[in-house]
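**Q** With the input below, show me the fold.
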Amino acid sequence: MLSFARGAVLIAVFVGLSLTTPVAAAEPESCPGLIASRDTLFSRAALRQDEVGLTFVGHATFLIETPQGVRIATDYSDGTRPPVTPDVATMNKAHSTHFSYSPDPGIKHVLKGWNPAGGPAYHDLTVQDVRIRNVSTNIRSYGAATEYDGNSIFVFETAQLCIAHLGHLHHTLSPEHLRKLGRIDVLLVPVDGGYTMETFDMMEVLRSVNAPLMIPMHFFGSSTLNRFLASAREHFPVEFSNTAAITVSRATLPKNSKILVLPGY
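**A** The predicted model follows:
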């Protein structure tokens, strides 16, 4: 099975390269090249030193793989897990679909986006070739009361890219949030339009962060996604991928901000 998976990845890489030779290289606004299907995992051999693998597992969970093979699962939960044990799992607490009561014991680093003892969570961790840090935000708790520091935006810095996962964000971002975030190249965005934020407010977040590549997550079927995209098209071009796994590099980032939809829900 392992040799078959590696073969599938190599074939996919070959196809991706054949589709992105000189012509694609001359089109800097093209989306990152696709290298694998949803069910195929990245391997170290499939990524160059300037590439990051990004797979939409589902809901708010992405599998991020660095050039040195560090695997990270975002908003890791009991219901949505990648098919491999990640080295790092990040979590948020707004709903049980964003954290795990019993994470895989093989995970070396489990990072909670909230502080069980109170106050903001603080993470600034380097694992091989990736730095992982967080920016604390608030959530609405029961009765619509504000629970301060209940969510974290996790930022993953690797291969000269800064990838931010908004988690279960419940409010727009202040200048201080934006300062702490810094430059963001890839933004993973909850687009449900209600459980997190109204679409109008999420558009404000997207415009304020101004990442070159924005990828929707946390939607519940095509109607929810399409409602978000209808609003998003007023501000950004929208493209669709036919696979949930892509590679991203600094060289292939769009020149102007755009939204790339990966299959999933």
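
**Q** contacts, neighbours, all on C-alpha from now
**A** OK.

**Q** for the protein, longest helix please?
**A** Of all the elements of type helix in the chain, the one with the most residues (DSSP state H) is helix 2-19.

**Q** what's the longest strand in the chain?
**A** Residue-count comparison of every strand in the chain, with assignments taken from DSSP state E, identifies strand 146-158 as the longest.

**Q** tell me which residues of that strand are tucked away?
**A** 148-158 (16 or more other Cα atoms under 10 Å).

**Q** go on, stretch 220-229?
**A** Neighbour count says stretch 220-229 has 224-225, 228-229 buried, by 16+ other Cα under 10 Å.

**Q** Max pairwise distance over those residues: which two?
**A** Thr224 and Leu229 (8.8 Å; Cα to Cα).

**Q** list residues touching both of these two?
**A** Here Thr224 and Leu229 share no contacting residue, scored by Cα atoms under 8 Å, 6 or more residues apart in numbering.

**Q** Tell me which residues touch the residue minimising distance to the centre of the chain, please.
**A** Within the chain, one residue has its C-alpha closest to the average C-alpha position: by Cα atoms, centre = their mean, that is Leu188, at 4.1 Å. By Cα under 8 Å, 6+ apart, the contact list for Leu188 reads 163-166, 214-217.

**Q** for comparison, sequence B:
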Amino acid sequence: MAEILYLGHASVRIRGREGIVVLDPCDQSVGFDIGKPTAQVVTISHNKADHNNVEVVKPLRDTLFVADGPGEYEVSNILIRGIRTAHTDGEGKKHGHNTIYVMYIDDVAFCHLGDLGHGLTASQLDEIGSVDVLFVPVGNGNHVIKPDGMVEIISEIAPKVVVPLYNDNQQQRLEALDLEPLSVFVHQMGIKEYETLDKAVFTPSTLPREDEETKIVILNPSGVAV
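**A** From the prediction side, this is the model:
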């Protein structure tokens, strides 16, 4: 059983029986204080303060492994694969590079797209592989891909569950961070009504079946406004 807590911005905590992972811990510039989450593993999509605030994460049993780029990692039976992409162009010449992470926790495949700002190549899609739960950023095309482009990427990856990040709320500084309101993404996905949850729990048996539509799960940020 893997429990998902949305800390705020692009920060997510996944807690399973095999360990705890914090993805893209952010600093307070985004309008959130995510506290001091405990973890064994931290993943960093790119080296900016709203995605690489490792210092805020408290090591579990005095051990903290940081994955900060492409490659294969294994920590406490958690398998992680980092896939290199870019922010806004395929070669990363304009705004540098980004790392997508795929990880396997409690027999569930999670994928965090980081600050993806462009479409994916066939090779990158092959590296990502089969995904159960996909964490997607909602941007406006400057540094993070627009909602309509993200909808296309979702259809290519074909996850069972999608969890949007950068959700709009009174704490999130949308204009300064080049973000779109969540409502734009929801509209692009064809959703008319939705509810938000404080946390989500996923197991192989509770995930949608292969023949079912992708499920959208929208989480409330747990971070405290600053």
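
**Q** Just to confirm, what residue in the first structure is aligned with Ala200 of the second structure?
**A** In the first structure, the residue equivalent to Ala200 of the second structure is Ile246, according to TM-score structural alignment.

**Q** Go ahead and confirm that match touches Leu34.
**A** Yes. A contact is recorded between Ile246 of the first structure and Leu34 when judged using Cα atoms under 8 Å, the distance being 4.6 Å.

**Q** What segments of the second structure are helices?
**A** For the second structure, applying DSSP H gives helices covering 122-128, 147-157, 182-188.

**Q** now the first one: which residue numbers in the first structure?
**A** Alignment of helix 122-128 of the second structure against the first structure: residues 175-181, by TM-score structural alignment.

**Q** what's the mean deviation for the matching stretch versus the second structure?
**A** Once the two models are superposed, stretch 175-181 of the first structure sits on average 0.6 Å from its counterpart in the second structure (mean Cα distance after the TM-score superposition for the first structure).

**Q** Please point out which parts of that stretch sit buried.
**A** Judged by neighbour count using 16+ other Cα under 10 Å, the buried positions of stretch 175-181 of the first structure are Leu181.

**Q** what's the burial count for Thr172 of the first structure?
**A** Residues lying near Thr172 of the first structure (other Cα atoms under 10 Å) number 16.

**Q** ok, and the closest non-adjacent residue to it?
**A** With sequence-adjacent residues excluded and distances taken as Cα to Cα, 6 or more residues apart in numbering, Thr172 of the first structure is closest to Val205, at 5.7 Å.

**Q** In the second structure, what residue corresponds to that neighbour?
**A** Under the alignment (TM-score structural alignment), Val205 of the first structure pairs with Ile153 in the second structure.

**Q** Cross-check the contact I'm expecting between that match and Leu120.
**A** Yes. Counting by Cα under 8 Å, Leu120 is a contact partner of Ile153 of the second structure at 7.2 Å.

**Q** need the contact list for the alignment partner in the second structure of Asn134 of the first structure.
**A** In the superposition onto the second structure, Asn134 of the first structure corresponds to Gly82 when matched by TM-score structural alignment. Gly82 of the second structure makes contact with 69-72, 99-102, according to Cα under 8 Å, 6+ apart.

**Q** same thing but at 10 Å, please
**A** When the contact criterion is Cα atoms under 10 Å, 6 or more residues apart in numbering, the partners of Gly82 of the second structure are 43-45, 67-73, 98-103, 111-112, 127-128.

**Q** just Ser141 of the first structure next, same as before
**A** Ser141 of the first structure is in contact with 94-95, 147-148, 150, counting by Cα under 10 Å, 6+ apart.

**Q** measure stretch 23-42 of the second structure end to end?
**A** 6 Å (Cα to Cα, to the nearest Å).

**Q** oh sorry, the question was meant for stretch 56-64 of the second structure
**A** The straight-line separation of the ends of stretch 56-64 of the second structure (Cα to Cα) is 12 Å.

**Q** Kindly report the same for stretch 57-72 of the first structure.
**A** End-to-end distance (Cα to Cα), stretch 57-72 of the first structure: 12 Å.

**Q** Quickly check the contacts of Ser141 of the first structure for the two that are furthest apart.
**A** If you compare every pair in the contacts of Ser141 of the first structure using Cα to Cα, the most distant one turns out to be His95 and Tyr148, at 15.3 Å.

**Q** Next, work out how far apart the match of Ala200 of the second structure and Leu54 of the first structure are.
**A** Ile246 of the first structure sits 5 Å away from Leu54 of the first structure when distances are taken as Cα to Cα.

**Q** next one: Thr90 of the first structure
**A** Noted for Thr90 of the first structure: a distance of 15 Å to Leu54 of the first structure, by Cα to Cα.

**Q** ditto for Ser152 of the first structure
**A** For Ser152 of the first structure, the distance to Leu54 of the first structure equals 20 Å [Cα to Cα].

**Q** do the same with Ile153 of the first structure
**A** Note on Ile153 of the first structure: its distance to Leu54 of the first structure, by Cα to Cα, is 17 Å.

**Q** same deal with Pro175 of the first structure?
**A** 28 Å.

**Q** next one: Gly221 of the first structure
**A** Using Cα to Cα, one obtains 21 Å as the distance from Gly221 of the first structure to Leu54 of the first structure.

**Q** Check Arg81 of the first structure too.
**A** Between Arg81 of the first structure and Leu54 of the first structure the computed distance is 14 Å (Cα to Cα).

**Q** now do Ser249 of the first structure
**A** Applying Cα to Cα, the value for Ser249 of the first structure to Leu54 of the first structure is 11 Å.

**Q** likewise Val135 of the first structure?
**A** For Val135 of the first structure relative to Leu54 of the first structure (Cα to Cα), the value is 21 Å.

**Q** Arg207 of the first structure too?
**A** Here the distance between Arg207 of the first structure and Leu54 of the first structure works out to 23 Å (Cα to Cα).
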